[in-house]
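>>> need a structure here:
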Amino acid sequence: MRIPTKIWFQYLSVGVLAFWLNSCGITYNDRSFEFQNEVYYRNFDKAAALIEDNKFLSKKRNRLLYLLEKGKVEHMNANYKESNQLLEEAYTLIENRITSNTGQVIAANLTNPMAAPYQGEDFEKVMIHYYMALNYFQLGMPNEALVEAKRINIKLQELNQKYKKNKNKYAEDAFAQILQGLLYEATGDINNAFIAYRNAEELYTENNSSYYGVHLPLQLQKDLVRTSKQLGFTQEYKKYLKQFNLSENDIHHSPAEAIIFWENGLGPAKDQTQITAVDGAFIAVDDANNSIFIPIPPGTNLGITSIAIPKYVQRESYYKSARLIYNDQQTSFELAEDFYPIARQTLNDRMLREAVNIALRLGAKKATSAGLGALAKQFLGEDAESLIKTGADIAGAATEKADTRNWQTLPATISYARVPLEQKNNTFIIEKYGISTDRDTITIPYKKGLQLVSYYDVGKATTNYVPPTYKIKQDTLPPPRVKKIIAKDSVSRFKLK
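Alright, predicted model coming up:
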């Protein structure tokens, strides 16, 4: 039986509206809850399996997101080779410039940006190289690890160069310089280690000793003093002793040491907020009183004056601080990277650059509602035009949704501590303080030189968790891109005079 045109239009309007009203409140954080929950309880095998089975991540437009989430979980599960293969594919996908096909562009304009392929936030793109660096180091390939560490600030600079206006304020990463310094030390290159440490210290000094929520670490101060002394830079050695108010007794060096990175909590998740136009611009103020101003291009007839934009929501970590206890000594972990202020700043900068795209999306919805109204008038008369047009405007507002996709298995913070190793299996107690006080132990075998070790606290420590004994694995993974990158002088932000 043929459905009358009038009834068909009514079904269409009601159906579209009901579908989108039911689906628009779902964020990527909701869709990824199951595997995040397993990560929270350190069930990394199960988390990896759930990522594989996640229907949302299996969509082609979410390929990058799948690679990032799975690559990080495999890293935490000590599957370093598998992790690097996934992250290498993510890097290649980004370098090939992820593009949308015509259908995806239309869908994104008529519904919301989540219909287009996920391209990643700029700070997520550089964190790929951090985890690849750690993977290579654990695979016994410190030189390749160093190459990846250098790429962090190189990639930040490359990304910023392509923006003509509203460039990223987060254009350099102090922690990346610290990581470079540590890896240079691990390969015996004290001269370049000193330069990297000095580059990091300069970033802190230029920003009143605080960089994106992180204060100048005491360990960085000690590393600068120690390496300047090792190199015989007497002037710099005396300068830093005085500048940091340190004495020679504060500086220790052992032939065998370990850097233990403590990844704590889960990084910020994206939600959305609806904002309306005021005096030619969209203005939003979030819960932390951080404002964002998005100008409306002159002459733009939006029709719909409410837009949805993404916002980062900080997720509280179970633990607030931690320390290492060993051989009747103790040392506290120092904060090295805090992802919430970095994520928030990167997103704000991107929103300013995408003001025109936001206006175009709203304009497309307005044009669609006008077209449906004209079609209704042709078939059903003038009375139906207003009804259908209003319904389409309501549906357009209902589908106005922010892109809430983001790399959700990143930690909230990364802290680190430097400890000496004795000629035995070295056991360290990690004592964490938060809602409760909990302890874990970690064992690191003796090996001359500097080792890098990662330890994870996503949620509350579980009693049945046994952290791995860290070893420098002998597995080999063919190093991609090494020759191309080593040719670049990416080490020195400031050269030695």
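>>> rest of the way, CA atoms for contacts and neighbours
Fine.
>>> wait, doesn't residue 60 sit right on residue 117?
Yes. Contact criterion CA atoms under 8 Å: residue 60 and residue 117 qualify, at 7.5 Å.
>>> before we compare anything, build this one as well:
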Amino acid sequence: MLKILGLSLLFMAGLSGCAYNSVFVNYPSQIAPYKQQLASNSPTTNITALADNISGNDGLLYAQESGRIMQVAGDFEQSKTYYQQAIAAYQAFDDKATISASQLGAGASSILLNDNAIPYRGPGYERIMLHQYQALNYLFSGDAQGALVEVRRSNELQSMEQARYQQSQESVQAMANGTIDAQMAQLGQAAGSVTSSFLNAYSYYITGLLHELANEPNDAFIDYRKAAQITPDNRYLQQDLVRLAKQLAMPQYDEFAKRWGDAVLATANQGQVVFIVERSFVPEKQSITVPFSIGGNWQTASLATYQRQIPLAEQSQIGGLGQTLYADSIAHIDALAINALKEDLPAALIRQAARIYAKYELNQSVQSSSRRASNQVDAAAMVMQIFNVISEQADRRSWLTLPRQAQIAKQFIDAGDYDIRLNNSQNVKIEVKPNRTTLIWAIETGNRTRFYSIII
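Now for the predicted structure:
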């Protein structure tokens, strides 16, 4: 009985230590009510309950979610505060040169419980988008210089992630086997034509746009070109490159003009409208659980995965500008998420193998120590196997309020007031001024589309 009691205490200790993480309650089910609220008139209901979790094991993730929810709701100042907490959490991870006692504890818990016991440290694409979104917070709060600081950091992170990705590929090749190959193939199909998590044309485009709005055309050209290398068929990026190459008298101008047509420039009394369109939510990770027996004891192995999604339309219709303007896709955030999981698969499998072995050894230990009291053998073995089954949970954590897809559109139009709409959304009023840029950010969450605009 003492052994059974000890196992029960271990189980309860695991429960008490995960009040603010996903050790036993999968993360998607935790965040689902908040995503539903984003389609309502009260998107920030219960935001305090979510933000209270920022001090917990998954604090970085909750800070990102809280910041995004407040951003979608239009509270850019409060969003900025939450995002800053997430940025600080990433920095704290970076600054830890040695393993702390708390990290050792989390590692030990993950061996007997699951990967959700490890403090959440988001994949690179989430960190890149965090700085991108913080830049938009600064911009829509009237601080263009603060926005530039954030997008420069976003660019630096993309370079760092590229180096990390190359190391990951070496690990994938070294661990190649049937299980890894099957999962890699499935995730590759789900990701479509996107082949990495760190190459984000959306982030490069926002960086280029902010440089251009800050009258830094050379820097803008560099980032637009990076975005175009990732998403080469986006006609708005093509036009940006032609226009800036002509403006800067670059040698590439003739080539670009031949490929994509001459630059479209504003005429007198015209201003520019720039649309950033975000659609839907990134998909949730699913779980694959495989039961098997080792030495007569049942074990389970759980891994996170993504299922193939029904594609979203590559274009959105923008009405109210005289003739219909079509926004073109610039990034599939869902594909970035899928590739991030694919890149992490080798490390996840190493942890999984260690956990399976540790649970098997614990089973053997329990049964061996219980043989002297035969009436306790069956009960101890049963409790241990139940514990193994319910504690084995795939790590399904990810930033779930991110958009699934980003689109852009640009056009020079006559100055004036316009009633615009996106697809079947409600109409909203915007103003266009001569020789100025009106930036419109449209965020679609479920059946609700919110518009935010600023004249620069």
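>>> what about the strands in the first structure?
210-211, 214-215, 256-264, 269-278, 281-285, 291-295, 306-313, 319-326, 329-332, 334-338, 413-420, 425-434, 437-445, 449-457 (DSSP state E).
>>> and of those strands, who's closest to residue 67 of the first structure?
Distance to residue 67 of the first structure, taken as CA to CA, is lowest for strand 269-278 among the strands of the first structure, at 17.5 Å.
>>> buried ones in that closest one?
Of the residues in strand 269-278 of the first structure, 269-272, 277 count as buried by neighbour count, 16 or more other CA atoms under 10 Å.
>>> ok, now stretch 225-241 of the second structure?
Within stretch 225-241 of the second structure, the residues scored as buried using 16+ other CA under 10 Å are 225-228, 230-231, 234-241.
>>> what's residue 447 of the second structure aligned with over in the first structure?
Using TM-score structural alignment, the partner of residue 447 of the second structure in the first structure is residue 460.
>>> in contact with that match, which residues?
For residue 460 of the first structure, the contact set (CA atoms under 8 Å, 6 or more residues apart in numbering) comprises 40-41, 318-319.
>>> show me which of these are buried.
Neighbour-count burial within these applies to 40-41, 318-319; the criterion is 16+ other CA under 10 Å.
>>> tell me the two of those residues that are most distant?
41 and 319 (13.9 Å).
>>> what is in contact with those two at once?
The contact lists of residue 41 of the first structure and residue 319 share 459-460, where a contact means CA under 8 Å, 6+ apart.
>>> from residue 447 of the second structure, how far off is residue 185 of the second structure?
Residue 185 of the second structure is 33 Å from residue 447 of the second structure, where distance means CA to CA, to the nearest Å.
>>> I meant residue 145 of the second structure, not that one.
34 Å.
>>> and for residue 335 of the second structure?
The gap separating residue 335 of the second structure from residue 447 of the second structure is 23 Å, by CA to CA.
>>> circling back: who has more neighbours, residue 60 and residue 117 of the first structure?
Neighbour count, other CA atoms under 10 Å: between residue 60 of the first structure and residue 117, residue 117 has more, with 21 against 13.
>>> ok, the more buried one - contacts?
Counting by CA under 8 Å, 6+ apart, residue 117 of the first structure has contacts 60-63, 98-100, 104.
>>> PyMOL command to pick out the buried ones of the residues you listed?
Buried residues within these, by 16+ other CA under 10 Å, are selected in PyMOL with:
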select buried, resi 61+62+63+100+104
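>>> tell me which two of the contacts of residue 117 of the first structure sit farthest apart.
Longest span within the contacts of residue 117 of the first structure, CA to CA: 63 and 104, 14.5 Å.
>>> regarding stretch 167-185 of the second structure, how distant is the last residue from the first?
Stretch 167-185 of the second structure end-to-end distance (CA to CA) = 20 Å.
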